[in-house]
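Enquirer: what follows is a predicted protein model with its sequence.
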Amino acid sequence: MSASPLILSFGSVNIDVTARPHRLPRPGETVHADGYTIGLGGKGSNQAAACARLAQDLGLRAALVGRIGNDAFGTLAREKLETFGVLLDALHQDPENPTGLALIGVDDSGENCITVAGGANMAVGDADIERAASLFRAARVLMLQLEIPMDSVIAAAAKARASGGLVLMDPAPAPSEGLPAALWELVDVITPNESETCALTGINPRDKAEAAQAAEHLVERGARMAVVKMGGRGVWWQDGADGGFIAPFAVNAIDTVAAGDCFNAGLATALARGETLEQSARIAAACGALAVTKRGAADAAPFWTEVAALLG
């Protein structure tokens, strides 16, 4: 019997220290928070964890390639990822660099600001790809983000493409100089939010017409497909000449930290199951909407039963 489909996340692993003030501080200002939490973060690990949670009921597997430090935060990150069911054979313990750390503030409205110290994430490279060669060969979908060195992202995309895997690119954080041509040529699906769309195309997608224009621009740059995320204003998907708008799901948002990562996990999961981009984007939108109803990063990831209920 063949192995179940694999979704592979190649990217960052952080520990998040999240404080919850009533409002976010202005430059030079100190504000008091009601409390704080310490949990799993980093776009690579968040997306792997969210995929693993969805995969529990769908017959899929989710694996992570990345680095942690030889420290207490690294031990915590591995333990948390194990509870989600992520395959961790290719999670490398770096003896020279600390585990990545994110300092997060979330106010009463759910808005956030984040400072990241990359640590071991910035040492991810060719050696990590070679250690995980069998996973890259098996991956039906490869999830990429930009919290590790760009050369490593490009090399991973090329490795997955060579074995017929689909490359899903979350261009976050968007580099000021844009994405290199070598990466555009390897991207199957790109999934920017509003600010990332503006950075990549010069278009701020405030409505579906502007999102459609931006998506067409992204496809012209080289991506086969594009999904433009507009938060509470919905999603535009573009697959070649075909495209369409997906209205937002009505939810009570309390924490937006995990929305993008859970959206991408939902998209990858649906694509790995063979869904169309339109249906995959709708599933992804439901995952993102559910994530903002919970606090935390990876911990906010929804279960498939929740997604199915919201989809109706």
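Expert: Yes, it's here.

Enquirer: could you use CA atoms for every contact and neighbour count after this?
Expert: Noted.

Enquirer: quick one: the strands in the stretch 51-200 of the chain?
Expert: Here the stretch 51-200 of the chain has its strands, by DSSP state E, counting those that start in this stretch, at 61-69, 91-94, 100-106, 112-117, 139-144, 166-169, 189-190.

Enquirer: can you give me the angle the third one makes with strand 61-69?
Expert: Spelled out, it's strand 100-106. Interaxial angle of strand 100-106 relative to strand 61-69 (axes from the mean of the first three to the mean of the last three C-alpha atoms, to 10 degrees): 100 degrees.

Enquirer: including mean neighbour count, could the strands of the stretch 51-200 of the chain go into a markdown table?
Expert: Output for these, formatted as a markdown table (neighbours: other C-alpha atoms under 10 Å):
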| stretch | mean neighbour count |
| --- | --- |
| strand 61-69 | 27 |
| strand 91-94 | 20 |
| strand 100-106 | 22 |
| strand 112-117 | 14 |
| strand 139-144 | 27 |
| strand 166-169 | 25 |
| strand 189-190 | 26 |
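
Enquirer: putting a second one here so we can go through both:
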Amino acid sequence: MSHILIIGSANADHVMKFEYLPAAGQTLMSHEYRLEQGGKGANQAVACARLAKSGSFIDFICHLGQDSVGNDMRQSWIKDGISTEGISQVAGLSTGTAMIFIGDNGQNTIGVAAGANASLSPHDLDNHIELFARAQYLLIQLETPTATAVKALQMAKKQGVITVLNPAPATALGNSCLKWVDIITPNETEAEALSGIEINGTEDAQMAAQLLHQQGVGIVVITLGSRGAYVSSTDFTGLVPAINVQAIDTVAAGDTFNGALVVGLSEGMSIAAAVGFANAASAITVTRQGAQRAIPYRHEILY
């Protein structure tokens, strides 16, 4: 039975689409509006819950506001089978919010209010030591304070938990963080931020992976969009090709990939097989519009 702990952010995404992006001082009427439940941590928790086999246990540590948005998110996650033990609603703070303006040409402008996400401190993790103790895998990102992520990795390693870091948003991290990471899953931009190497193909990915290994990371998985994912590990090294689909919306594709990868590994798949499973899951996500509502369920994955 899989037992996965996710720590991260939760956002309400307000998405508006326009013919073109408004200039300073200009007011435009959008031709589409939708409210999405998002945030990298929440997306990955939902992916784990929907893709894991029946009987698996999914814990999620996050901070929400004491507001209707936070209430709705919590209820939605319960329906997906996510445990609520690690979910806190913080008085006086709003749930994280993103305002996303998208032009018909694909350009976008995004503003984010971290809200309760920013209040998830290293000290708060001490209240959830039992969740670390029962986890097999920890999956974490960087949309909450970096100090919190570092402490979570340390706590997990001391408990013998396998740690998976999705280093997003892209930022430079030192050995003080990476030495606690068993598996790292950057995309091309994030791999460049970590290694200083511009990723244009598998040779660049190989060089970046070697630098990350030198900093203590055991397995490196660099996602390369429609090309697939480059894996560097002692068991398998090479490109796992993506599944060719007609993408309409890439939001939450990376989060689906990360959730599926950890689910596959927790069920005993090899790293190559788990990446193939993750590619299959994310391929479905990009054919659908939205964030969490686009994430597939296990029975939809033909793998």
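Expert: Yep, that arrived. Note that the structure is predicted; figures quoted are calculated from it, not measured.

Enquirer: quick one on the thing from earlier: and of the strands of the stretch 51-200 of the first structure, who's closest to residue 220 of the first structure?
Expert: strand 189-190 (12.0 Å; C-alpha to C-alpha).

Enquirer: check the fit of the closest one onto the second structure and give the mean distance.
Expert: Taken over the aligned residues, the distance from strand 189-190 of the first structure to the second structure averages 0.6 Å (mean C-alpha distance after the TM-score superposition for the first structure).

Enquirer: show me what that strand is packed up against.
Expert: Applying 3 or more C-alpha pairs under 8 Å, 6 or more residues apart in numbering; DSSP states H and E, we find strand 189-190 of the first structure packed against strand 166-169, strand 225-229.

Enquirer: how about those in JSON lines, adding distance to residue 288 of the first structure?
Expert: Output for these, formatted as JSON lines (distance: least, C-alpha to C-alpha, whole Å):
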{"stretch": "strand 166-169", "distance to residue 288 of the first structure": "16"}
{"stretch": "strand 225-229", "distance to residue 288 of the first structure": "10"}
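
Enquirer: nearest to residue 11 of the first structure, of these?
Expert: Closest among these, using C-alpha to C-alpha: strand 166-169, at 11.1 Å.

Enquirer: equivalent range in the second structure for that closest one?
Expert: Using TM-score structural alignment, strand 166-169 of the first structure corresponds to residues 162-165 of the second structure.

Enquirer: what ranges does the stretch 201-303 of the second structure have for its helices?
Expert: 202-214, 253-266, 271-285 (DSSP state H, counting those that start in this stretch).

Enquirer: looking at these, which is nearest to residue 191 of the second structure?
Expert: Here helix 202-214 is closest among these (C-alpha to C-alpha), at 6.7 Å.

Enquirer: quick one: contacts of that closest one?
Expert: For helix 202-214 of the second structure, contacts defined as C-alpha atoms under 8 Å, 6 or more residues apart in numbering pick out 191-192, 194-199, 219-220, 222, 230, 232, 239.

Enquirer: ok, of those, which one's closest to residue 174 of the second structure?
Expert: Once C-alpha to C-alpha is applied, the member of the contacts of helix 202-214 of the second structure that ends up nearest residue 174 of the second structure is residue 194, at 8.5 Å.

Enquirer: to which residue of the first structure is the closest one aligned?
Expert: Under the alignment (TM-score structural alignment), residue 194 of the second structure pairs with residue 200 in the first structure.

Enquirer: which two among the contacts of helix 202-214 of the second structure are spaced furthest apart?
Expert: Longest span within the contacts of helix 202-214 of the second structure, C-alpha to C-alpha: 196 and 239, 20.8 Å.

Enquirer: map residue 80 of the first structure onto the second structure.
Expert: Counting by TM-score structural alignment, the partner of residue 80 of the first structure is residue 76.

Enquirer: ok, the alignment partner in the second structure of residue 33 of the first structure to residue 17 of the second structure distance?
Expert: Under the alignment by TM-score structural alignment, residue 33 of the first structure pairs with residue 30 in the second structure. For residue 30 of the second structure, the distance to residue 17 of the second structure (C-alpha to C-alpha, to the nearest Å) stands at 5 Å.

Enquirer: check residue 293 of the second structure too.
Expert: 18 Å.

Enquirer: which one's more surrounded, these two?
Expert: A direct count of neighbours by other C-alpha atoms under 10 Å for residue 293 of the second structure and residue 17 places residue 17 higher, at 19 against 15.

Enquirer: ok, the aligned partner of the more buried one in the first structure - contacts?
Expert: In the first structure, the residue paired with residue 17 of the second structure is residue 20, using TM-score structural alignment. Contacts for residue 20 of the first structure (C-alpha under 8 Å, 6+ apart) come out as 33-36, 105-108.

Enquirer: and if you look at residue 244 of the first structure?
Expert: Taking C-alpha under 8 Å, 6+ apart, one finds 212, 236-238, 278 in contact with residue 244 of the first structure.

Enquirer: tell me the residue in the second structure aligned with it.
Expert: Using TM-score structural alignment, residue 244 of the first structure sits opposite residue 238 in the second structure.

Enquirer: over to residue 95 of the first structure?
Expert: Under TM-score structural alignment, residue 95 of the first structure pairs with residue 91 in the second structure.

Enquirer: how about the nearest residue to the match of residue 194 of the second structure, chain neighbours excluded?
Expert: Using C-alpha to C-alpha, 6 or more residues apart in numbering and skipping the chain neighbours, the partner closest in space to residue 200 of the first structure is residue 178 (5.9 Å).
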